[in-house]
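Undergrad: predicted model and sequence below, questions to follow.
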Amino acid sequence: MSILVVGLSHRSAPVTLLERTAVTADELAKLLHDVHQTSSVTGALVVATCNRLEVYADVEKFHAGVSSISELLSRHSGVPLDELSRHLYVHYEERAVQHVFSVACGLDSMVIGEGQIAGQLRTALKIGQANGTVDRALNEVVQHALRVGKRARNETGIDRAGASLVSVGLGRAGSLEGRRALVVGAGSMSALAVATLAREGIGEVVIANRTHERGLHLARSAEVPARAIELSELPSALAEADIVVSCTGAIGLVITPDMIEGPVFLLDLALPHDVDPAVRELPGVTLVALDDLRDADDAPAASDTEAVRRIVCEEVQAFQLGLIAATVAPTVVALRSKAAEVVDSELGRLGGRLPGLDDKAREEVAQTVRRVVDKLLHAPTVRVKELAASPDGDTYTEALRELFDLDPKAPEAVIRAEDVL
């Protein structure tokens, strides 16, 4: 297994470039398919959020994988490769695992510790599984990453404040008590916005969405008075709103200066952005967009962040040791299988030479012989697992196969190794 991560995020690229590389649901499926079809890739999934676009792949060749994925990201986004490559980061093998684990914990988020990324990572895995692009290696990495994220949240205060882009952004609007809010969109970010507004004591929420049924569903689930409207009613709803949160998947602008009639606070979490930046020129209008949240100071305590980093390091080491054990297991199983065959053969010959041996004595002899073999094999099998974790550790496994003429690829060895793991 060779895990590769190629991507860009708020840490490596300006929001203007992230907007140009943003993908819709249909485009994501096409990108995922194209990555998976490249000759060097055996498994793939794509994480696409408002502040990151990352391809996770299981690759046979590092350079070929990086080149192919970079070119595909350029082709799908329309951003020239020489411009895009300056903002791409690449992580491979152990560093890739560490990156995925850090992402799942919220350490790499625009708002450190935000918990929404875990759900986005889980969604990316489900989309990959549904499209048949996730192989066993990628599944293991992401599933382990989700467990690491859960452990970090359970054992530390990394998300004690429930920080998210929504809560941090709305925190700049002042008190929300009794005010009127308009949420544009009905996706996961909009649902989080409605929940956050309710928690902060908003008086009423209006939800405008292109698909009215989804807006109705979100309104019904709200814990405050809420109603859904058609997107065509947006101008009149804007006139009545004190707070606006917009996060749609629209390609063009959704809210423009001519639609705003009075003082209003706008939080634009869409990528590409929903709100025309020109609204900032209007009197009484405040616009907070993703770029304004890049340097948010709503971070958790340094001690919590450091504790999560330690957890990530521990889990990466455990994961890597698990990979080593997985490579050694078929050889160990093959050795024990061969030993069992020799024991059974010799016990059969003993029965032929001593036909008068009663059943009790025969069983006692068999158990004694098997105990002797198990004790003889215990030390070398434990030691080869330990040595496998050292530099050039695979040479010890190879030596064991050579000395005992083992075939770890035999079906029974592989099946039993999978059972052990």
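TA: That came through, no problem.

Undergrad: going forward, measure contacts between C-alpha atoms and count neighbours the same way
TA: Fine.

Undergrad: show me where the stretch 51-200 of the chain has its strands.
TA: Counting by DSSP state E, counting those that start in this stretch, one finds strands in the stretch 51-200 of the chain at the ranges 52-59, 89-92, 180-184.

Undergrad: and the ones you listed as TSV, adding distance to Gly169 and mean neighbour count?
TA: Shown next, in TSV, are the strands of the stretch 51-200 of the chain (distance: least, C-alpha to C-alpha, whole Å; neighbours: other C-alpha atoms under 10 Å):
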stretch	distance to Gly169	mean neighbour count
strand 52-59	18	24
strand 89-92	27	17
strand 180-184	14	25
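
Undergrad: residue farthest from the centroid of this structure?
TA: Within the chain, the residue lying farthest from the chain centre (C-alpha atoms, centre = their mean) is Gly356, at 65.0 Å.

Undergrad: can you list the strands of the stretch 51-200 of the chain in CSV and add distance to Gln129?
TA: Shown next, in CSV, are these (distance: least, C-alpha to C-alpha, whole Å):
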stretch, distance to Gln129
strand 52-59, 13
strand 89-92, 22
strand 180-184, 30
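
Undergrad: so which of those gets nearest Asp304?
TA: Minimum separation from Asp304 across these (C-alpha to C-alpha) falls at strand 52-59, 23.6 Å.

Undergrad: show me what the closest one is packed up against.
TA: strand 3-9, helix 15-21, strand 41-49, helix 136-155 (3 or more C-alpha pairs under 8 Å, 6 or more residues apart in numbering; DSSP states H and E).

Undergrad: check the offset of the third one from the chain's centre.
TA: From the chain centre to the centre of strand 41-49 is a distance of 10 Å (C-alpha atoms, centre = their mean, to the nearest Å).

Undergrad: now the angle from that strand to strand 52-59?
TA: 170 degrees (axes from the mean of the first three to the mean of the last three C-alpha atoms, to 10 degrees).

Undergrad: put this beside the first:
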Amino acid sequence: MVVGLSHRSAPLEVLERAALDAGSARALAVAACGGEDVAEAVVLSTCNRLEVYSEVASFHGGLADLGGALARATGVPLPELTEHLYVHYADGAVEHLFTVVCGLDSMAVGESQVLGQVRSALRRGQEDGSVGTVLDGLLQRALRVGKRAHTETGLDHAGHSLVEAGLAHARDVVGPLEGARVLVVGAGAMSALAVTTAHRLGAGSVTVVNRTAARAQRLAEAVGGRWRALGESGALERELAAADVVLSCTGAVGHVVDAATVGAARALRSGGAPGGSGTAAPQLVLDLALPRDVAPEVGRLPGVVLMDLAGLGEELGEEAAGRGAGVAADLADARAVVAEEAAAYLAERRAAAVAPTVVALRTQAREVADAELERLRARLRQHLGEDLDERVEAEVAQTLHRVVSALLHTPTVRMKTLAADASHGPAYVEAVRELFDLDPVGTRAPEVVSDALRAFPEARSAPGVRGSDGSLAQALGLRRPGDGGETR
């Protein structure tokens, strides 16, 4: 099951309130596993999405556990949060993950940074023990799918990173990027992308300012740039004054770049003290953080152009729509990879789910054969006063087991084949368990899809669960039957 919200389901203001830092994301995954119906959980928290991927025992119980954990972790009341949540379950959850890891659900369609984010989320889950065999295998597979999509299709040509989209405005605001002075605030993954992209596009100089000077130094030195510690008195103000383009992505709570600091920097940039009469050269400020690093009031200062994730995302959507058939073909190829890989993974999982039943069936048959051999020995001792000759006994035992294997071969092959059918496969396996009276606990496969979908048919829909009967809200304890109104 996947429960989450993203730029596609929630406005920036809600995403900002629900944003979690790395530590809080880890805590959410561990807390989710404390739910009665959640066995495993991993949290993907990026600048434009917050999602919990989980292995659950039931749809309703898992949804209630995850919804409550998300509300507690974000501090957003559950009724308000539910308005923006989407849910993917069973097959749909796998396909959604593969779509996300390929960058097909990103604000900048086709971007590859999400690969690293998913890899980091998996590593944190492994370290914290919230990821078990199911999610470990699924996320490892997802990473391979993402690499394949970028290698075998034109997805990289379709993609346009947020950093590149923002820097494309530099020419209109400050002139050619070549020779421009770029300031990067922060030293995380997005900041690293900003530094390397600005350097690749020919920026005249790159300066990194970060709370931890060592991290700023490592990042800046990689491109021959400068670095400063954010806590150094007046450092941010002076670097802002010198910069033509500012990119900020710290992941901090609260505004790192406020209007007062930028106003003072603008005065220095004009060559005078605060309140001076000089005219400062224009500046482009790109806020790539969530929660936002830059106070909205900065965009109202004369000579400052401020762009945040909401504006860049809208622009990227319009750009993708206008790039024509070539991009559409690249995206179609990538989606075909996702569909193929999701079908293959699900078929493998259903086949693996049959294994306990097959093992139990063969074990039962072997036990019956061994019991008959023992009866044969007893009868021979009773009537002839002796056991079978060892060679004869071995030949009889081998013949009996060959007959049993031959009789079971076709049913077991057919069972594995039929199990690949998501609609009827579990029913076939259940029929075998009933017919042969196999242990329902020891052999029950870890599949709850069919029962859950029968209980909650709306779970088949995508991209979210939508029904007019309020079932999702009821599952979360937000609405009673008969309240009316559509619930997403």
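TA: Structure's in. What do you need? Since we're looking at a predicted model, the values are computed, not measured.

Undergrad: before we move on, the earlier item: export the helices and strands packed on strand 52-59 of structure 1 to a markdown table and tack on mean neighbour count?
TA: Listed next are those as a markdown table, based on neighbours: other C-alpha atoms under 10 Å:
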| stretch | mean neighbour count |
| --- | --- |
| strand 3-9 | 24 |
| helix 15-21 | 19 |
| strand 41-49 | 24 |
| helix 136-155 | 19 |
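
Undergrad: now distance to Leu121 of structure 1 too, for the ones you listed, in a markdown table please.
TA: Shown next, in a markdown table, are these (distance: least, C-alpha to C-alpha, whole Å):
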| stretch | distance to Leu121 of structure 1 |
| --- | --- |
| strand 3-9 | 14 |
| helix 15-21 | 18 |
| strand 41-49 | 6 |
| helix 136-155 | 8 |
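
Undergrad: minimum distance to Thr196 of structure 1: which of the strands of the stretch 51-200 of structure 1 has it?
TA: strand 180-184 (11.3 Å).

Undergrad: what is the end-to-end distance of stretch 45-52 of structure 2?
TA: 9 Å (C-alpha to C-alpha, to the nearest Å).

Undergrad: who are the contact partners of the counterpart of Gly110 of structure 2 in structure 1?
TA: Counting by TM-score structural alignment, Gly110 of structure 2 corresponds to Gly113 in structure 1. If you count contacts by C-alpha atoms under 8 Å, 6 or more residues apart in numbering, Gly113 of structure 1 has them with 105-107, 158-159, 163, 299-300.

Undergrad: so the residue farthest from the centre of structure 1 sits in a helix?
TA: No: with DSSP: H, G, I helix; E, B strand; the rest coil as the criterion, Gly356 of structure 1 is assigned coil and is not in a helix.

Undergrad: how near is it to Glu418 of structure 1?
TA: 41 Å.

Undergrad: check Phe101 of structure 1 too.
TA: 24 Å.

Undergrad: for Glu94 of structure 1, same thing?
TA: Counting by C-alpha to C-alpha, the gap from Glu94 of structure 1 to Glu418 of structure 1 is 22 Å.

Undergrad: more neighbours: which of those two?
TA: Glu94 (15 against 12; other C-alpha atoms under 10 Å).

Undergrad: centroid residue for structure 1?
TA: Short answer for structure 1 (C-alpha atoms, centre = their mean): Leu121, at 3.5 Å.

Undergrad: tell me the counterpart of Ser70 of structure 1 in structure 2.
TA: Aligned partner of Ser70 of structure 1 by TM-score structural alignment: Gly67.

Undergrad: that match and Leu85 of structure 2: what is the separation?
TA: 9 Å.

Undergrad: ditto for Arg8 of structure 2
TA: 10 Å.

Undergrad: related to what we said a few turns ago, find residues that contact each of Gly67 and Leu85 of structure 2.
TA: Shared contacts of Gly67 of structure 2 and Leu85, counting by C-alpha under 8 Å, 6+ apart, come down to Val3.

Undergrad: what about the helices in the stretch 201-350 of structure 2?
TA: 213-221, 235-242, 259-269, 309-321, 325-384 (DSSP state H, counting those that start in this stretch).

Undergrad: next, format those helices as JSON lines and append mean neighbour count and distance to Ala445 of structure 2.
TA: As requested, those are exported to JSON lines (neighbours: other C-alpha atoms under 10 Å; distance: least, C-alpha to C-alpha, whole Å):
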{"stretch": "helix 213-221", "mean neighbour count": "20", "distance to Ala445 of structure 2": "48"}
{"stretch": "helix 235-242", "mean neighbour count": "21", "distance to Ala445 of structure 2": "58"}
{"stretch": "helix 259-269", "mean neighbour count": "21", "distance to Ala445 of structure 2": "59"}
{"stretch": "helix 309-321", "mean neighbour count": "16", "distance to Ala445 of structure 2": "43"}
{"stretch": "helix 325-384", "mean neighbour count": "17", "distance to Ala445 of structure 2": "5"}
